[in-house]
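K.L.:
When you get a sec, could you give me coordinates for this:
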Amino acid sequence: MPKDYYIQPDAPDPVLHEEKVLSLARQHVPDVKAVTAVDETGGEARTYAIDDDLIFKTQRPQQLRPRTSLKKEIFFLQKLEGVAGVNVPRVIGYGHPEPFLEYTLMTRMPGIAFRNAEFEGARRYAALRDLGRMLRRIHSILQEPLQDSGLFFGDQSPVDVRGRMGNLFDEVAAMIQQEGRPWPFYLAPDEVGRRLMRTLPDVTTIVALHSNPGPEHVFVDPASGQMTGVIDFGDAYFSHPVNDLRRFRAPADRQAVLEGYVESDPVDDNFIATWRVACGLADMVAMAYSPEFKSVAMEELDQILKGVA
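P.N.:
So this is what the prediction gives:
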């Protein structure tokens, strides 16, 4: 995909003083008391936890890029508010009081990130199946308002999806080669991509996607094992749904997500053919970057390629 363009790479990026954060938050929630944590792991955004239940999220000025937007995230979250079976942060307020200060105040998602939960077995499967159910509901909302908003980039045709997927295969193959990653498969990475891309159909479904509903953005209750929701919609874009469903590297995890996704309404052969291509991409990443999944990823990729030969 095209390289990110950063609009103001030399802009200052100070961590806000607690009183600054609280004074802005009090414009929307007058009785907030304290900033309890600051998190910079999001890259384009910095978040300040307020009390026990609020998140004050700022756009990091030097990381401002066209495909990431607080306004887009707000718009998407507001369209998802009240949708049955969808748990996302609720937007409380927004402001852009200074040239380099833009923020959103929203509710805090309860629980912990899935990547920190260490779920195994039936508990892991159930949480990921719940994620699949939720993603199906997110993908099923009315698309026209999102398209008409002018806030979302992405694919508008089967040709666009084909270009996106082909570029992703090439990017992964190039990274594996440039970084000298061990490659255990019997076909070279670029050959895997070419063979899979020859099986990609002209897709019949394009919707607004979260972008990365993976282990860092899916939250769960560590006590009950239940999924509590999904956060961080700032990189949302239009493409085929499998680009949301492929975000877990272990084949069993992706299968659980898919099973939840199709539970209430089956998908057609065109979708499944596209899903196989997306799984092949995820398997390539797993083999090169996640040694713990290397064997199962190799096995799945081999089965996919033999099935489409």
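K.L.:
Could you use CA atoms for every contact and neighbour count after this?
P.N.:
Noted.
K.L.:
For the stretch 201-309 of the chain, which segments count as strands?
P.N.:
Applying DSSP state E, counting those that start in this stretch to the stretch 201-309 of the chain gives strands spanning 207-209, 218-220, 227-230, 237-239.
K.L.:
closest to Gln8 out of these?
P.N.:
Among these, strand 237-239 comes nearest to Gln8, with 22.0 Å by C-alpha to C-alpha.
K.L.:
before we move on, the earlier item: can you convert the strands of the stretch 201-309 of the chain into a markdown table and add a column each for distance to Ser157 and mean neighbour count?
P.N.:
Below are these laid out as a markdown table (distance: least, C-alpha to C-alpha, whole Å; neighbours: other C-alpha atoms under 10 Å):
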| stretch | distance to Ser157 | mean neighbour count |
| --- | --- | --- |
| strand 207-209 | 11 | 24 |
| strand 218-220 | 29 | 26 |
| strand 227-230 | 27 | 24 |
| strand 237-239 | 9 | 23 |
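K.L.:
Make JSON lines from the ones you listed and add distance to Ala37 to it.
P.N.:
Output for the strands of the stretch 201-309 of the chain, formatted as JSON lines (distance: least, C-alpha to C-alpha, whole Å):
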{"stretch": "strand 207-209", "distance to Ala37": "29"}
{"stretch": "strand 218-220", "distance to Ala37": "18"}
{"stretch": "strand 227-230", "distance to Ala37": "20"}
{"stretch": "strand 237-239", "distance to Ala37": "29"}
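K.L.:
got a list of what the residue sitting nearest the centre point of the chain touches?
P.N.:
The residue lying closest to the centre of the chain (C-alpha atoms, centre = their mean) is Asn212, at 1.1 Å. By C-alpha atoms under 8 Å, 6 or more residues apart in numbering, the residues touching Asn212 are 244, 247.
K.L.:
Please report how far it lies from Asp244.
P.N.:
6 Å (C-alpha to C-alpha, to the nearest Å).
K.L.:
Repeat that for His17.
P.N.:
36 Å.
K.L.:
how about the nearest residue to Leu196, chain neighbours excluded?
P.N.:
Once flanking residues are discounted, Leu196 sits nearest to Val277: 5.7 Å by C-alpha to C-alpha, 6 or more residues apart in numbering.
K.L.:
what sits against that neighbour?
P.N.:
By C-alpha under 8 Å, 6+ apart, Val277 lies in contact with 196-197, 199-200.
K.L.:
Which one of the strands of the stretch 201-309 of the chain lies nearest to Phe56?
P.N.:
When these are compared by C-alpha to C-alpha, strand 227-230 sits nearest Phe56, at 16.6 Å.
K.L.:
quick one more, to check against the first:
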Amino acid sequence: MVAGTPFRANLLRIPSEILVAVQNGSRAVPESRPTDLSEINSDDIYAKLRNDLAFWEPWVRKALDSLGLAAPGRVRIPGESTNPVLLTDTGLAVKLYGEHWCGPENHASELEAYEVLSGHGLPIPRLVARGELRPGGDGWSWPFLVMETAPGITWREAMAALDRPRRLSLARRFGAVLRRLHEVPLTGTAALRPGSDVFAELLRERRAETVADHREWGYLSPRLLGGVDAFLPDVDTLLAGREPVLVHGDLHGTNLFVDPAGERITGLIDFTDVYAGDPRYSLVQLHLNAFRADLGLLSELLEGAGWEVPGSFAEEMLQFTFLHDFDVLEEVPVDLTGIDDVGALARRLWGV
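P.N.:
Model (predicted):
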């Protein structure tokens, strides 16, 4: 992640009475915990605080109050996230963007995505409001977005509870949603404009770094990784002749919401990794994280999306696997270290 510039002095502090009000029994804010946003002046400090409910709850209450929105009774953090996200019992979610860990880029990306996706009937929580914790200040303004929470439960929760037929049904239904997402016109002004080079530049960076990264992650054998550079085409060749579409690059198991009883897709969230790019890229996190490399689920999704599957599909998708921006093999529930050939790995992960 990219580190931002240090915060400046003389920043607004949360009143002590608000801090006291959100203390929860033994979870009172320790004296050593920062209470001022100016104290988040490094990647390390931000990393330690980004999912800390005790720190962020008073700021979220301040954000909602500044917009005249109802004060929640309870606030919670749903799980690990790059940017602080807090859910309220009033049906709203607040997402804050710091100056560290690509916060400025994430904020811009999310705003652009909401503008482009608006009015297309996709199951995307409504953007209610936007604001800044420190408007008009000299340092980072700490922008935030307020959104409705997604109905239903996460894909990950649903997969733990559903039988096989209903899992397959939901995968097929999400295929139809994914097709509609890819059909949204690219009307953005930055990463979501048809001529944007953001996606191609990302792939070029990943091509240069992927072998070293995978050696560090350790999911694949050294012998297999020795053949990856020759296996990967140059990016221009990989993308040649394909019109860009709206790609969501982080469709993991907690960014997708479903109604298991009604077998409906009810929510799609987190638009910090969206591009005008190749639709194949959007399958990588979806299949390897949300589906845990379940080829039956992938087959149903492709069928629901009306996705043409050429004979080279598995090899193409393994190329995008190596070029993806995340550690996408982390959730694959099988040991891949015994596979020494890229063709065998392609068939194991993507052979539908």
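K.L.:
Could I get the TM-score for this pair?
P.N.:
The TM-score (TM-score structural alignment, normalised by the length of the first structure) is 0.73; 286 aligned residues with a C-alpha RMSD of 4.0 Å.
K.L.:
and of the strands of the stretch 201-309 of the first structure, who's closest to Pro89 of the first structure?
P.N.:
Proximity to Pro89 of the first structure (C-alpha to C-alpha) singles out strand 227-230 among these, at 7.8 Å.
K.L.:
Tell me the residues of the second structure aligned with that closest one.
P.N.:
Mapping strand 227-230 of the first structure onto the second structure (TM-score structural alignment) gives residues 265-268.
K.L.:
Superposed on the first structure, what's the mean shift for that stretch?
P.N.:
Following the fit onto the first structure, the mean deviation recorded for stretch 265-268 of the second structure is 1.5 Å by mean C-alpha distance after the TM-score superposition for the first structure.
K.L.:
Now which residue in the second structure aligns to the residue nearest to the centre of the first structure?
P.N.:
By TM-score structural alignment, Asn212 of the first structure lines up with Asp250.
K.L.:
Please report how far that match lies from Leu111 of the second structure.
P.N.:
Using C-alpha to C-alpha, we find Asp250 of the second structure at a distance of 16 Å from Leu111 of the second structure.
K.L.:
Helices of the first structure, residue ranges please.
P.N.:
Remark: helices assigned in the first structure by DSSP state H are 18-25, 70-80, 121-139, 144-148, 158-178, 189-197, 242-245, 251-262, 269-289, 294-308.
K.L.:
Would you mind saying which of the ones you listed lies nearest Ser224 of the first structure?
P.N.:
helix 121-139 (8.9 Å).
K.L.:
so what secondary structure elements neighbour the closest one?
P.N.:
Packed against helix 121-139 of the first structure, as judged by 3 or more C-alpha pairs under 8 Å, 6 or more residues apart in numbering; DSSP states H and E, are the following elements: strand 207-209, strand 227-230, helix 251-262.
K.L.:
closest one to Leu101 of the first structure among those?
P.N.:
Of all these, strand 227-230 sits nearest to Leu101 of the first structure, with 25.0 Å by C-alpha to C-alpha.
K.L.:
quick one: contacts of that closest one?
P.N.:
The contact list for strand 227-230 of the first structure (C-alpha under 8 Å, 6+ apart) reads 86-89, 109-111, 127-128, 130-131, 213, 217-221.
K.L.:
Which among these count as buried?
P.N.:
With burial judged by 16 or more other C-alpha atoms under 10 Å, the buried subset of the contacts of strand 227-230 of the first structure is 86-89, 109, 111, 127-128, 130-131, 213, 217-221.
K.L.:
And those residues, which is closest to Val192 of the first structure?
P.N.:
Using C-alpha to C-alpha, Pro213 is the member of these that lies nearest Val192 of the first structure, at 25.1 Å.
K.L.:
what about the closest one, distance to Gln178 of the first structure?
P.N.:
With distances taken as C-alpha to C-alpha, Pro213 of the first structure is found 27 Å from Gln178 of the first structure.
K.L.:
I'd like to know which of the helices and strands packed on helix 121-139 of the first structure is closest to Thr47 of the first structure.
P.N.:
Evaluated with C-alpha to C-alpha, those place strand 227-230 nearest to Thr47 of the first structure, the distance being 15.7 Å.
K.L.:
Show me which of His17 and Asp244 of the first structure is the more surrounded one.
P.N.:
For His17 of the first structure versus Asp244, neighbours defined as other C-alpha atoms under 10 Å are more numerous around Asp244 (21 against 9).
K.L.:
Provide a list of residues in contact with whatever residue of the second structure lines up with the more buried one.
P.N.:
Here Asp244 of the first structure is matched to Ser282 in the second structure, going by TM-score structural alignment. By C-alpha under 8 Å, 6+ apart, the contact set of Ser282 of the second structure is 247-251.
K.L.:
let's see 7 Å
P.N.:
Applying C-alpha atoms under 7 Å, 6 or more residues apart in numbering, one finds that Ser282 of the second structure lies in contact with 247-249.
K.L.:
Asp53 of the first structure touches Arg108, doesn't it?
P.N.:
Yes. Asp53 of the first structure lies in contact with Arg108 (C-alpha atoms under 7 Å); the separation is 4.9 Å.
K.L.:
Neighbour count for these two, which is higher?
P.N.:
Using other C-alpha under 10 Å as the criterion, Asp53 of the first structure and Arg108 rank with Arg108 on top: 19 against 12.
K.L.:
Which of the strands of the stretch 201-309 of the first structure sits closest to Gly154 of the first structure?
P.N.:
Judging the strands of the stretch 201-309 of the first structure by C-alpha to C-alpha, what sits closest to Gly154 of the first structure is strand 237-239, at 4.5 Å.
K.L.:
after superposition, how close is that closest one to the second structure?
P.N.:
Mean for strand 237-239 of the first structure is 2.5 Å (mean C-alpha distance after the TM-score superposition for the first structure).
K.L.:
who does that strand touch, helix- and strand-wise?
P.N.:
Packing partners of strand 237-239 of the first structure (3 or more C-alpha pairs under 7 Å, 6 or more residues apart in numbering; DSSP states H and E): strand 153-154, strand 207-209.
K.L.:
Distance to Pro189 of the first structure added to the ones you listed, as a markdown table?
P.N.:
Output for those, formatted as a markdown table (distance: least, C-alpha to C-alpha, whole Å):
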| stretch | distance to Pro189 of the first structure |
| --- | --- |
| strand 153-154 | 25 |
| strand 207-209 | 27 |
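K.L.:
Number of residues surrounding Gly42 of the first structure?
P.N.:
With neighbours defined by other C-alpha under 10 Å, the count for Gly42 of the first structure comes to 12.
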